[in-house]
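Novice: Sequence first, predicted model second:
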Amino acid sequence: MRRYYQPVPKRTLECGAGTPTGLKKRANVTKKFNPDATTSDLNRHRSIDGYHGETKDKVGGGTSDHSKGRKGLEDFGYQSKSHELSSIHPDIGSAYRICFIASLDCARFLLMQGMAFSGPGQSPTSINKGNLLELIDLYKKRDKEVERAFDMNVVGNIDITSPLIQKGLAKACAQEVTEVIIGEIGDGNFTILIDDSHDMAEKYQMAVFVRFVNKKGKVIERFLGLEYLTEDTPAAFKETLVGLLAQHGLSISKLRGQGYDGASNMRCEFNDMQLLIHNENPYAFYVHCFAHQLESVLITVSRCSSSLIHDFFVSISLIITTTIESCQMMDKSTEKHHQTTLNKLESGEILSEGSNHKEKNLASLGGTRWGSYYTTLGRINMMWDSVLDVLMIVHQHGRQPSRAGGLIQTMESFEFVFILKMMLKLFTITNELSLVLQRKDEGIIQAVGQLTDVKECLQTLRNNGWESLFEDVKSFCATNWIPVPNMDEHIRATGHSRRDGVTLT
């Protein structure tokens, strides 16, 4: 046990409390702090004001291991691609630059021409790779240096022609063009032109254009940008516009005019927005859009005034889309129309002399408002049997048979025929004026004179045109086996459920 527990000497036990002698003596000593004794020690170091920003002591010194490690960590986060490229191949940097410049040149050409980079189903493995890739291939055939650069498979896993790179090229070109436009405006005044539109996902967006006078004294109009609208309120419109202008360094105080889409004006969508902007800047005068088609305005107002007319034009668009979904269907439509025309000529229903029975196809409506509905409705009326036959073929052998069957049922209804005949009469009166208003060489006096005549014709149609219109509709329905409802019978009002009991005659 002596190995683990040493005996305590008797002299230590006599000191009391079992405290060792050295500790007992140290406890009885009180040592005070003397500041004078540290004066010489403080003078050995420089004051804080004497330090230099790049000079460090000991661990923080520029040559210490700590500083070298910190510097290496910072350099690791700021590696440039040039280091990576130079480590792979000495010529890889110039090859990548050649490929990039060639792709950028092709992208700029397509953007200037307003052409898409690629279409649906087009990829690097398809026969038609798309406009951009095909143009790059043509570039490679014309320039052997570019072909060698692309054949080197630059940077391994980075494809210079990938969709992500293509999108980046388009965005970079757009930013450069926008900067040039903003530079042309400078500190001068400008006006805005606004239109509403929808993207492929049917999201509501606002298209903004600027109009200004350049240094040569010419009036220039340029597209500024598209902005999505989460709300359709005047305050949201104004906030979105101000944000877009501020994004490009433009101030609303320099605004000297504001114009809006003609059809949107008729729907009163931007009226309150005009007032909000005018209250903030009284010099931002409203300028009416005279460049809009009269036909488009009439259609927009008609669709907003009645749900039946709105559904009618939706059906028209679906009919056009369905009947021209394949060239085979269009050939059958044209062939059927020729045969019908020959039968009418033989029976004497139409006369060959002076008759316009040339080859006709259904006019496709564009995605914008500049498509001619007057031409489309006229051809549907003329090729009625052919359109129905094509829809039946699509219903039996097409990719969307259910939609074609529903369109057949819609066309063979009294409401569809009535609206078709009514809109044709309306467009027949207004079509000439609509074309005249688009001519730049037409004087305003002649246009106003034609406007007076059109108003008189419309008033006559409203007062005395019902009987002739109704007889035309009944005759058409009887010829095509379409039932005509009893006009004295009570039917359910549109927009109401049968349980509401709301009827009309």
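Specialist: Yes, it's here. Numbers count the residues shown, from 1 in each chain.

Novice: switch to C-alpha atoms for all contacts and neighbour counts from now on
Specialist: Fine.

Novice: mind listing what's buried in the helix or strand where Arg148 lies?
Specialist: For Arg148, the host element (DSSP states H and E) is helix 144-151. Residues Val146, Glu147, Ala149, Phe150 are the ones in helix 144-151 that count as buried (16 or more other Cα atoms under 10 Å).

Novice: another structure for you, compare them:
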Amino acid sequence: MVDESQDVSIKEQMTMVFCYVDKSGDVIERFVDIQHVSDTTSKSLKEAIETLFSREELSISMLRGQGYDGASNMKGEFNNLKTQIFRENPCAYYIHCFAHQLQLALVAVTKGNVDIATFFTSCNSLVNIVGASCKRCDILRDKLQKDIMEALEKDTLPTWQGLNQETCLKRLGDTRWNSHYGTLLSIISMFKSVVKVLELIIEDGSIDNIG
């Protein structure tokens, strides 16, 4: 299974996961590698896969399946990654990633429900407003740190994993539904600080003008 996405530094990264059956007949899924790719064309992705297989002394001829999302560079009819690998190994049948299919279904459902669509549109607007400038992000970070220190002094700081490591609101992703969950968690965990930033924006017109 292969997928590609931009990281926070706007560099294209390709991830690869192997799914195989062990000697006991159990299905095993393992994350194998993450590689920077110059672009996301099928040619570049194929070269990255071949490099990994060569490094690990594996052969594409042993593949029995390939799974990607529905992007055109992955599964389109001509000159795409699926077709290039299938030409080399006709036994490597293509399967549309189930997680991506679920993502498409969830997006379709939410767009069909006015309340849910409005809710996530509001979340997206909130993230964009608070993160519109470095100044706003810095103020959010400062207020968050003060809130954490205050909670520590009162011994009221929630401590579940990763909660207090967030320093900015996560943006909603178009292709991964779990990014919506991450966005909601970041809003909830930083809600008090976010409200303070919004109040400053209302009071001063533009927080970017605050000295």
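Specialist: Received it, and whenever you're ready, just let me know what you need. Everything numeric here is computed off the predicted structure, so don't read it as measured data.

Novice: Could you quantify their similarity as a TM-score?
Specialist: The TM-score (TM-score structural alignment, normalised by the length of structure 2) is 0.57; 158 aligned residues with a Cα RMSD of 4.3 Å.

Novice: any idea where the strands of structure 2 begin and end?
Specialist: Assigned by DSSP state E, the strands in structure 2 fall at 2-6, 12-21, 27-36, 65-68, 93-96.

Novice: Highest mean neighbour count out of these?
Specialist: Scoring the strands of structure 2 by mean neighbour count under mean count of other Cα atoms under 10 Å gives strand 65-68 as the most buried, with a mean of 20.

Novice: mean per-residue distance, it to structure 1?
Specialist: In the superposition against structure 1, strand 65-68 of structure 2 averages 0.6 Å from its aligned positions (mean Cα distance after the TM-score superposition for structure 1).

Novice: who does that strand touch, helix- and strand-wise?
Specialist: strand 2-6, strand 93-96 (3 or more Cα pairs under 8 Å, 6 or more residues apart in numbering; DSSP states H and E).

Novice: which residues touch the closest residue to Asp272 of structure 1 other than its chain neighbours?
Specialist: Of all residues not flanking Asp272 of structure 1 in the chain, Pro234 sits nearest, at 5.7 Å (Cα to Cα, 6 or more residues apart in numbering). Neighbour list for Pro234 of structure 1: Glu269, Phe270, Asp272, Met273, Leu276 [criterion: Cα atoms under 8 Å, 6 or more residues apart in numbering].

Novice: Compare those with structure 2 and list the ones that remain.
Specialist: Retained in structure 2 (both residues aligned by TM-score structural alignment, their matches' Cα atoms under 8 Å) from those: Glu269, Phe270, Asp272, Met273.

Novice: Please narrow those to those residing in helices.
Specialist: Residues of the kept ones among the contacts of Pro234 of structure 1 located in helices (DSSP state H): Asp272, Met273.

Novice: Out of the kept ones among the contacts of Pro234 of structure 1, grab the one that's most surrounded.
Specialist: For the kept ones among the contacts of Pro234 of structure 1, the largest number of neighbours (other Cα atoms under 10 Å) sits with Phe270, at 23 neighbours.

Novice: ok, it to Asp196 of structure 1 distance?
Specialist: Here the distance between Phe270 of structure 1 and Asp196 of structure 1 works out to 10 Å (Cα to Cα, to the nearest Å).

Novice: what do these two both touch?
Specialist: Residues touching both Phe270 of structure 1 and Asp196 by Cα under 8 Å, 6+ apart: Ser264.

Novice: where's Ser102 of structure 1 relative to Ile136 of structure 1, distance?
Specialist: Check again: residue 102 of structure 1 is Ala, not Ser. Counting by Cα to Cα, the gap from Ala102 of structure 1 to Ile136 of structure 1 is 7 Å.

Novice: between those two, which one's more packed in?
Specialist: A direct count of neighbours by other Cα under 10 Å for Ala102 of structure 1 and Ile136 places Ile136 higher, at 22 against 19.

Novice: tell me the contacts of the more buried one?
Specialist: By Cα under 8 Å, 6+ apart, the contact list for Ile136 of structure 1 reads Ala102, Ser103, Cys106.
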